[in-house]
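Engineer: What follows is a predicted protein model with its sequence.
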Amino acid sequence: MKKQVVLALAATFIMSVAGTALAAPVNHFNDVPANHWSYEAVTKLNQAGIVSGYGDGTFRGERTLTRYEMAQIVANALTKLEKATDEQKALIEKLSIEYSSELENLGVRMAAMEAKSDNVKFNGEYRIRYLGTHATDEDGVKTKDNVVDGRLRLWLTGKIDDRWQFKTRLQQISDLKTSDGHYGSSYLKAFDGDNRATYGNEGIDGTIRLNRVYVHGDLNWGTLEAGKIPLYTGNGFQYSGPIDGVAVGFGKELKVTGFFGRTLNANQISKGSYEIKNGKIITTAPEYGDNNLTGVNLDYNFTKNLNFKGAYMSANPVGSGEKFHKQKYWESALNYNLTPDLVLTGIYGGSNKDEDNRGYFGILTYKNCNTSKPGSYGMYLEYAHLEENALMDSGLTDWDLDKNQKGFYYEFNYCPAKNVKVNVNYTDWKAVKGSDKAKAYGGFVTYYF
């Protein structure tokens, strides 16, 4: 009987060895060589209190360990990853890679590796918009136009380390009125003093564009952004859009951000033209050039309810010949919380041009739709008075009134479901100088994901 047991055990051993040879897996019970780097790494983690041993809770530095025993120590360390320093996390990650097959056999979820897989995150939005415009020029000619478009934005955020992030945004806008996704014509916004049309959304061709790509770092003394970065001067009065450049911020109570870079389409070189055929406006697009923009943003909370934002900048036109010269622009804004839900904002700004160089806004904001809370809503009312030279040509990209315009803008927003926002708005303006006037109305639905 004993002989049969011995033979059975021998056969089992031979079959296991043969199977091992065929599969050629890592032998988890082989000793880790005494000079292997793992010992020094584990010793450092032990001395720091990140690991306390293996198996029975002891750390046996006096003898070599098997790979299985070493994997137990790494598994212990993975459970305390949140308490580790950056240097210790790097050691744990290196150990988890070395002993990955042993950890897998142990059934350990490799937190360090999973953190890596979650290192890049995607989110985005899709907006469908309608905008109609009825305008009357100084000669009494009435025109109307409308836009139906779709805008897709995709954000990609990658974590470089605990302080640095990489961010990029892809954007695509398509005309939903045409079958090929291209704008057949832009919508009319105004007529200038030379009886030429000014309008928006010209040049949208459905192309996917990379309009943000930059790194953001939180430093000991402040923040740094570099690349194609987003820039809001003050409350966004003079400029709100991308620049190819850098922004450096510092300060807590008084936040100061210096910026330098080249703006996109910030300087109008030619006004373009239009003609009316069979009651339809046929437009020729204006031409734009860039500005080298240098300036500073200020942000200060006087109290918990009163905030100041300001900006001062110098715009040096690029590639526009002798038509334009270096200009100075500035803005200041006060935001006051009348109640937790009601905010009153006043904005005043201008330029150093010789005349017609001032502008202001009065804004009342009540609540705002929160996409995580279905049923939430908000309302917005603004009055603007903007002289012809108050702004850079690319100013107020987030607003519905423009240069040489004064009037009202109304907005209501509502979230009918989670991650869905509905907005309806109406604009009524006339020229500060001249008799041009227009009414615009529209709305959009935005889906967030």
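Structural biologist: Received the coordinates, thanks. Numbering: from 1, shown residues only.
Engineer: okay, CA-based contacts and neighbour counts for the rest of this
Structural biologist: Fine.
Engineer: is it true that Leu188 lies in a strand?
Structural biologist: Yes - with DSSP: H, G, I helix; E, B strand; the rest coil as the criterion, Leu188 is located in a strand.
Engineer: neighbours around the closest residue to Leu334 other than its chain neighbours, how many?
Structural biologist: With sequence-adjacent residues excluded and distances taken as CA to CA, 6 or more residues apart in numbering, Leu334 is closest to Phe308, at 4.8 Å. Using other CA atoms under 10 Å, Phe308 has 21 neighbouring residues.
Engineer: quick one: contacts for Phe308?
Structural biologist: Applying CA atoms under 8 Å, 6 or more residues apart in numbering, we find Phe308 in contact with 298-302, 332-335.
Engineer: ok, structure two:
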Amino acid sequence: MKKSIVSALTTALVVGAASTTFAAANPFSDVPSDHWAYDAVTTLAKDGVIEGYGDTTFKGNQNITRYEMAQMVAKAMAKQDVSAGDKALIEKLAAEFADELNNLGVRVAKLEKNADKVKWGGMLRYDYGSVRYDKAPVDLYINGQKTHDIGALKTRDNSNGYTFRLTPSAEINKNWKLKSRIDAYGDLTKDTAGTLGLKRIWAEGKYGNATYRFGRMPVGIDMDIMFDTQFSGAQAEFGNKALTTTINAGRFNLKSGNQYYLYGLAQNGKADDAANYQAIGFKGWLGKLNYGTAYHHLNSNVFTKMIGYGADNDDMNTWTAKGTYHFSKNIALQGNYGHNFGADDYNTSWSAVIGYKEFENFNATNAGQWGFSIAYRNIGQNVGPTPTYTSDAGTKGWALSLLGNIMPHTYTWLQYAQGKTLIGNENYKELFGRVEWQF
């Protein structure tokens, strides 16, 4: 259809309504002050209804279809804070193109709904670590490579790397979502390109107070003392804030465990990397107390080769208990305990931590947040394969942590730990630093 007065004003209303508002004086290079539509165009531009094509042109002489017109009217209808006069004109145009808008509305609604189904998040993290022993208590393995022998003299192992992570989530229907995590790791010391892999992927369905997950997902129980990692299988979680029950069943890859697990794998020399895994956990709130308890069972021939295990015992049977008491909004005291009934030695872990904004209340979204904690930990290496603590398993001692962020969506974490090894009672120190940018 040829451009008429109605279409010209429609174009003036809605073409390219996407970004910034132009000033009233000569907003478009191709609409001079003596043009018949100059007053309408400049007024609508001043009100923020139109912005033009981005190259300072309005292109008011080109022909457009009714469907294109309806698209522009739809954009104008979505505008906020439109003047009364402009609103009245938009309503007249909406009536003129009602049929096209009806069809367009269905298509736009579907497009927006589909776009909302996929959400992206992620982060870029830089980590520095330095672990120092007067005498290494066990063969040390870094990235699967043996670096020291048992009883080696003073050792110092430094790490200097980055992690880039994407966490897409897609809506399947009103009950089910597909979630995943993609990680890339790189060693800055060696200037490597890094490794990229699909770390986690699982389907998650919610029905009332119950959530079901299938795939490779976070363990979700005892994240700080046992498993800050993932397993493959199924998970059922149900309950409320007062009491939530979580049940896990599947397989756990022991290669993701601490250095003692890597030692057991190396000594085993068999393809038994993935242990059978079952667990049940309970957590909830009692007033100011956030509590949790759980039982974990793993089975693998690797355990028979680990230090502190009997040669005929291929089971891990660990019970844990945890409590965090909140004295105030920001100050809390946390205690953790774990015992592995399947191991003969190094089978107990416990920790006590007092912190300011160290637990639930540190928020990296806003600038100016900070927190700190002082902890004493005794980390038996046969209890937690992958605890959250950066302190190495098989040590006991003090740890001081400081959290802070000087700008939004960015935080830093500094930690210093000092103590003794459980094997040999040798001196142990750790320095750790992290900067993380979140999006």
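Structural biologist: Looks like it arrived, so ask away. Just so it is clear, the model here is predicted, and its values are computed rather than measured.
Engineer: Closest to Gly350 of structure 1 out of the contacts of Phe308 of structure 1?
Structural biologist: Within those, the smallest distance to Gly350 of structure 1 is 9.6 Å, found for Ser332 (CA to CA).
Engineer: That closest one corresponds to which position in structure 2?
Structural biologist: Alignment note (TM-score structural alignment): Ser332 of structure 1 maps to Ala321 of structure 2.
Engineer: same question, Met113 of structure 1
Structural biologist: So Met113 of structure 1 corresponds to Leu111, using TM-score structural alignment.
Engineer: Apart from its neighbours in sequence, what residue is nearest Trp155 of structure 1?
Structural biologist: Arg169 (4.5 Å).
Engineer: Check which helix or strand whichever residue in structure 2 pairs up with that neighbour maps to.
Structural biologist: Matched to structure 2 by TM-score structural alignment, Arg169 of structure 1 sits across from Arg181. Per DSSP states H and E, Arg181 of structure 2 falls inside strand 176-187.
Engineer: how much does that strand stray from structure 1?
Structural biologist: Following the fit onto structure 1, the mean deviation recorded for strand 176-187 of structure 2 is 0.7 Å by mean CA distance after the TM-score superposition for structure 1.
Engineer: ok, which stretches of the stretch 201-350 of structure 2 are helices?
Structural biologist: 259-268 (DSSP state H, counting those that start in this stretch).
Engineer: Give me the number of neighbouring residues for the aligned partner of Met217 of structure 2 in structure 1.
Structural biologist: In structure 1, the residue paired with Met217 of structure 2 is Ile229, using TM-score structural alignment. Here the number of neighbours of Ile229 of structure 1 (other CA under 10 Å) works out to 22.
Engineer: next one: the one 5 residues further on
Structural biologist: Here the neighbour count serves as a burial measure; for Gly234 of structure 1 (other CA under 10 Å) it reads 23.
Engineer: what's the closest non-adjacent residue to the match of Ser332 of structure 1?
Structural biologist: Per CA to CA, 6+ apart, closest to Ala321 of structure 2 is Thr293, 4.3 Å.
Engineer: residue contacts, the counterpart of the one you found in structure 1?
Structural biologist: By TM-score structural alignment, Thr293 of structure 2 lines up with Gly310 in structure 1. By CA under 8 Å, 6+ apart, Gly310 of structure 1 lies in contact with 233-235, 297-299, 330-333.
Engineer: The longest helix anywhere in structure 2: average distance to aligned residues in structure 1?
Structural biologist: Using DSSP state H, we find that the single longest helix of structure 2 is helix 98-117. Here helix 98-117 of structure 2, set against structure 1 after superposition, deviates by a mean of 4.5 Å using mean CA distance after the TM-score superposition for structure 1.
Engineer: helices or strands up against that helix?
Structural biologist: helix 66-77, strand 169-171 (3 or more CA pairs under 8 Å, 6 or more residues apart in numbering; DSSP states H and E).
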